[in-house]
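**Student:** structure for this input, please:
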Amino acid sequence: MQNRAPSAQPDHFVHDRLPPQDAWPTLRYDLPELQMAPQANLVQALFDQAERAGNIERPLLRGPHRSYTYREARDEAARIAEVLTQDHGLVPGNRVLLRGGNTVEMALAWLGTVYAGLVAVATMPLLRAGELANIIERAQPTLALCDGRLLGELQAAQVQHPVLTTIVPFHTAPDAADLIQRAQGKAGTTPPCPTAADDIALMAFTSGTTGAPKAAVHTHRDVMAACEAWPRHVLKATPDDIVAGSPPLAFTFGLGGLLVFPMWAGASVYFPDQPYTPETMVTLMRDAGVTICYTAPTFYRQMAPFAKAIGGLPQMRICVSAGEGLPEATRQLWKDATGIDMTDGIGATEMFHIFISSTGSDIRPGAVGKVVPGYTAKVVDDEGHEVPRGSVGKLAVVGPTGCKYLDDPRQARYVKAGWNYPGDAFMQDADGYFFYQARDDDMIITAGYNVGGPEVEDALLRHAAVAECAVIGVPDEERGMVVKAVCVLKPGHTGDAAMVKTLQDHVKATIAPFKYPRIVEFAASLPRTETGKLQRFKLRQGAATAVAAATSSPPKATTP
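**Tutor:** Sure, this is the predicted structure:
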């Protein structure tokens, strides 16, 4: 291979730490488009597809300061690969830590890393030194590519873990010798690393909604197979689409939606270079002519009033919601503001993207949607037996992608008898629509009744005073558990005893009365991951204290 010394041997660090074969998920390639050659490089395949389709001169990466066509991005990826392999001696299988926001430079760094046969380990921009140190300890990268504006925390983590010997900055001052400047001095003639399809392309750390993040490993084949599932059969993007959104490229929702899937379709992506608020994102999408948007339900809810104020987004055609459950109230709020029915979906870091989804033309109120072609899903009991339609149980999924944790005993909890268990409670109706109920550990059993926290959250969000809310179960001597709501109120509303009763009565009038929150607490904000997911486990950790204080510390209240 031209991109490494003849004597260099590939690094098998990740392969050697994959689960034993009997702990792997079953991988099914039932559709013709899922059949792939044994040798494949993901980045090469994406650029080759653009060339075959006549899109190589079309724009791929758009930004406020510089845009790249597919051809230009391919050349830049090759030059970055040469910096990594020629200047730093990296060999296929070495891990490269990537740290940056959603920028053109971050996208190019990711493409160059995988082009070179290296393993991309992208990290969230807001992670602190301790969190980065944990990732470095797990992944053992010797080199990092880091946005120059985010160096501080990574350098602090490097002190703790000197295995990370080199940090190459990007997105620095124009005259700095950063990654992009150094790449300009390369020929860009090195071909993509001829990886096997089952070589590792990326390591994605879960977002920490249920505790310590896990490292999910995906091969070149995994990501290429994901492109042939949801994007092909549900999203159906075109080369004329311009894509934007909020999920970080370090999150598989963002990596797929804001880089890999647009490339598969020959579309382009707009990266704003700076973090945005709900208001500025609406303005950006209007001004950039964005036609496909990806973000989480909370962000759609926050964007809705700004979208409505400017008369909607007439150029927008697809709005994808994932990352957490989509409340029906949020779906309707966005449709009222824009006229667009959101494309809901459920995916997982472990599965690389969406495996159950709705489409704009096939939506059943309250349902996430149907299983994506290429996957099979069922709702099962604790023994793995499928439950009758209309019954609540655990979701189990199998398809062309699946969970492979890096050296983690939690593999046995996620994969059972070849099926992936994402940790969600669902109900499937007679027509095959899947209805999200809760995370497994968010199901509240109170006085013998099952209550899904998201259903109560949806009811609360329908009240004009509620901006955000989270619902959990807390221990109760009489009922086993009771329903507790933590609400963030909109400006102008007071979190007092009168508001507690108002919200409780509202829930009783909206859904079955036994589901109403017996404890209501008001907060200025809710704990969320960087990707916007609620961290209900943090609320549960403090539940005992909250219950004890509920009867004596306004604005908390309990009712019989």
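
**Student:** going by C-alpha atoms from here, please, whenever you check contacts or count neighbours.
**Tutor:** Fine.

**Student:** check which helix or strand covers the closest residue to Ala523 other than its chain neighbours.
**Tutor:** Of all residues not flanking Ala523 in the chain, Val488 sits nearest, at 5.3 Å (C-alpha to C-alpha, 6 or more residues apart in numbering). In this structure, Val488 sits in strand 480-489 according to DSSP states H and E.

**Student:** this one next, for a side-by-side:
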Amino acid sequence: MLMYERFIGRHRDDFVTLEDLYKNYSIKCSDDFNFAYDVLDQLAAEKPDSLAMLWVSKHGEEKRITFGEMKRWTDKTANYFKSLGIKKGDFVLLVLKRSYLFWYAILALHKIGAVAVQATHLLTTKDYVYRCQKAGIKMAVITGDGNCTEEFDKAAPECPTVQLKVVTGGKAAGEGWLDFEAGIAAASEDWQRPTGEEATKISDIMIAAFSSGTTGYPKMVAHDHSYPLGHIMTGVFWHRAEPGGLHFTISDTGWLKSLWGKLYGQWFAESAVFTYDFDTFSGADILEKLAKYRITTFCAPPTMYRFMLKEDVASYDLSALKHCCTAGEALNPEVYNQWKKATGLRIFEGFGQTETTLSCSTLYPWVQPRPGSMGLPTPGYDLVVVDENGNEVDPGVTGEICLRAESMASRPKGLFMGYYKDEGSTQRAWHDGLYHTGDTAYRDELGFLWYVGRNDDIIKSSGYRIGPFEVESALAEHPAVLESAVTGVPDPIRGFVVKATIVLSPGYEPSEELVKELQNHVKKTTAPYKYPRVIEFVSELPKTISGKIRRVAIREKDMRR
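**Tutor:** Reported below is the predicted structural model:
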């Protein structure tokens, strides 16, 4: 019996139809479920020599870690943390890029019952201050690469809760840093699951993650120990990870997306994960890794597919690749079509947030992609599209995507506990039995959802409601457009008009002729009233540190003009 079958009672292929999956998919677990013990340690006991992770450094160094070795090192890490005074309920900051040490650390924290707080290495001093103060960080484990420790030390005087600083690579810019590798190497590998008051419960907080912060300071999202169970749908049913396979999700461990594709769901499926610790994304480099390491399942944001498609994809041997997925932003039909033409593989889209696991998707083999569509609601979530009063809207009518959840006790596995120490934000997002995602979409007659945009991104022009995604998708079909962001700019007659801020592909230069060409292209590709009346060419788009386009920054800049 595969690991995930122990929690849902069936093999995924035993679900005959999508209706069968919706009706009979359910998760059963004990009140003391803990992924580190009940999945990792169980796999280590049953198949200690099976590959858990293939890690490749930016210099090409390879490290193969079995489930048995992963258990041993997480036990040693747990003992090291305990020796430093880390206990159940303590908050520990992890800034480890794509190092295999992240897995040792986060799983050790799960075993202790401490709270893991992921953060990206791109943070600046003020970012560290905000996160440490918000979470009450007791200990920070930070990569020795770059200037991360230097930035953290600048923040330290304003972070009174921080008692311990630990660095990887044995090097730090300042004083007082402990050596992480030396510490875990010297620690005992004899670790026993805690009992009594130190034992974890499924309802205990396990992860505290910061949202992208596209419109303000990031909110702190709390997940309990049931969160990994929500990723059975992610890794087993959407990614289609399988025993003996090698799954590759492109994500930095500073973001919760890394837990979608580099840990929980894949190990439920008993698949190994591929982790490439690169610094700068290169389409050619990623294609080379897909070919060299015989990756079987793959997930990346649409932007990265776009960059890979700028290369000669057909020249790489991708014959081992069986299944491709995307998430993080809406998938343009043009990217889907070009990837299918180059590889013969469809891209299966998924939608979710920091607050959720996979909540809408195209699930192979029951749901085939409809280019441009988000897919159907994911089993396990009761997803609805509602108006401003919380009433479900008819097909074809744009509304807000919401998830039914009457209370925390009745919420589906994978939905967050709330915003940590921020009851006001929790109540604004989660009320009247609905969690409000802030994203808008409409359903078609078959029930498929089509993404429109964030609530704040909708453009109201001459009585029309225009979502940026449709216009951006139309622009993406033109070879001159590498990236675009569509926003509204004030207009005395129409209220707002559509503006496109565009990064051009190599070989193209801004001109009035190109503006007209792009406007006419959009008029022919989508409803003519949606065409961008204003076009601005830029060298780069403003983005969050997670890579999401900050349309709000463009709007604010335009308002100041």
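
**Student:** can you calculate the TM-score here?
**Tutor:** TM-score for the superposed chains, counting by TM-score structural alignment, normalised by the length of structure 1: 0.88, backed by 512 aligned residues with a C-alpha RMSD of 1.9 Å.

**Student:** test my guess that the residue nearest to Ala523 of structure 1 contacts Ala524.
**Tutor:** Yes - between Val488 of structure 1 and Ala524 there is a contact under C-alpha atoms under 8 Å: 5.7 Å.

**Student:** residue in structure 2 matching the residue nearest to Ala523 of structure 1?
**Tutor:** Alignment note: Val488 of structure 1 maps to Val503 in structure 2; criterion TM-score structural alignment.

**Student:** over to Ile310 of structure 1?
**Tutor:** So Ile310 of structure 1 corresponds to Ser315, using TM-score structural alignment.

**Student:** so its match versus Gly399 of structure 2, what's the distance?
**Tutor:** 43 Å (C-alpha to C-alpha, to the nearest Å).

**Student:** of those two, give the one with the bigger neighbour count.
**Tutor:** Gly399 (25 against 10; other C-alpha atoms under 10 Å).

**Student:** please name the residues that touch that one.
**Tutor:** Listed by C-alpha atoms under 8 Å, 6 or more residues apart in numbering, the contact set of Gly399 of structure 2 reads 385-388, 393, 440-442.

**Student:** quick one: map it onto structure 1.
**Tutor:** So, by TM-score structural alignment, Gly399 of structure 2 is matched to Gly393.

**Student:** all strands of the stretch 251-400 of structure 1, in order?
**Tutor:** Counting by DSSP state E, counting those that start in this stretch, residue ranges of the strands within the stretch 251-400 of structure 1 are 268-270, 292-295, 318-321, 343-348, 353-357, 370-371, 376-380, 392-398.

**Student:** in structure 2, what sits opposite Leu258 of structure 1 in the alignment?
**Tutor:** Using TM-score structural alignment, Leu258 of structure 1 lines up with Lys262 in structure 2.

**Student:** for burial, what's the neighbour tally of that match?
**Tutor:** 25.

**Student:** if I look at Val386 of structure 2, how far off is Tyr435 of structure 2?
**Tutor:** From Val386 of structure 2 to Tyr435 of structure 2 the distance is 11 Å (C-alpha to C-alpha).

**Student:** mind listing the helices for the stretch 251-400 of structure 2?
**Tutor:** Under the criterion DSSP state H, counting those that start in this stretch, the stretch 251-400 of structure 2 contains helices at 257-261, 264-268, 283-292, 302-309, 333-343.

**Student:** report the angle between the helix with the most length in structure 2 and strand 272-277.
**Tutor:** Determined from DSSP state H, the single longest helix within structure 2 is helix 67-83. Inter-element angle recorded for helix 67-83 of structure 2 and strand 272-277: 60 degrees (by axes from the mean of the first three to the mean of the last three C-alpha atoms, to 10 degrees).

**Student:** list the buried residues for helix 67-83 of structure 2?
**Tutor:** By neighbour count on 16 or more other C-alpha atoms under 10 Å, the buried set for helix 67-83 of structure 2 is 67-82.

**Student:** what do you get for stretch 255-275 of structure 1?
**Tutor:** Using 16+ other C-alpha under 10 Å as the test for burial, stretch 255-275 of structure 1 gives 255-273.

**Student:** what lines up with Thr209 of structure 1 in structure 2?
**Tutor:** Using TM-score structural alignment, Thr209 of structure 1 lines up with Thr214 in structure 2.

**Student:** quick one: contacts for the residue nearest to that match when sequence neighbours are not counted?
**Tutor:** The shortest distance from Thr214 of structure 2 to any non-neighbouring residue, by C-alpha to C-alpha, 6+ apart, is to Arg550 (5.7 Å). Residues in contact with Arg550 of structure 2 (C-alpha under 8 Å, 6+ apart) are 214-215, 541-544.

**Student:** identify the farthest-apart pair in the residues you listed.
**Tutor:** Thr215 and Leu541 (15.5 Å; C-alpha to C-alpha).

**Student:** more crowded one of the two?
**Tutor:** Leu541 (20 against 12).

**Student:** who touches the aligned partner of Tyr381 of structure 2 in structure 1 in this structure?
**Tutor:** Applying TM-score structural alignment, one finds that Tyr381 of structure 2 aligns to Tyr375 in structure 1. Contacts here follow C-alpha under 8 Å, 6+ apart; on that basis Tyr375 of structure 1 touches 28, 355, 397-400.

**Student:** need the buried ones from these selected in ChimeraX.
**Tutor:** Selection of buried members from the contacts of Tyr375 of structure 1 for ChimeraX, criterion 16+ other C-alpha under 10 Å:
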select :355,397,398,399,400
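
**Student:** which one among the contacts of Tyr375 of structure 1 gets closest to Glu477 of structure 1?
**Tutor:** Distances from Glu477 of structure 1 to the contacts of Tyr375 of structure 1, taken by C-alpha to C-alpha, are shortest for Val397, at 36.3 Å.

**Student:** please look at that closest one and Tyr421 and confirm they touch.
**Tutor:** Yes - contact criterion C-alpha under 8 Å: Val397 of structure 1 and Tyr421 qualify, at 6.5 Å.

**Student:** just the buried ones from the contacts of Gly399 of structure 2?
**Tutor:** Here, 16+ other C-alpha under 10 Å leaves 385-386, 393, 440-442 buried among these.
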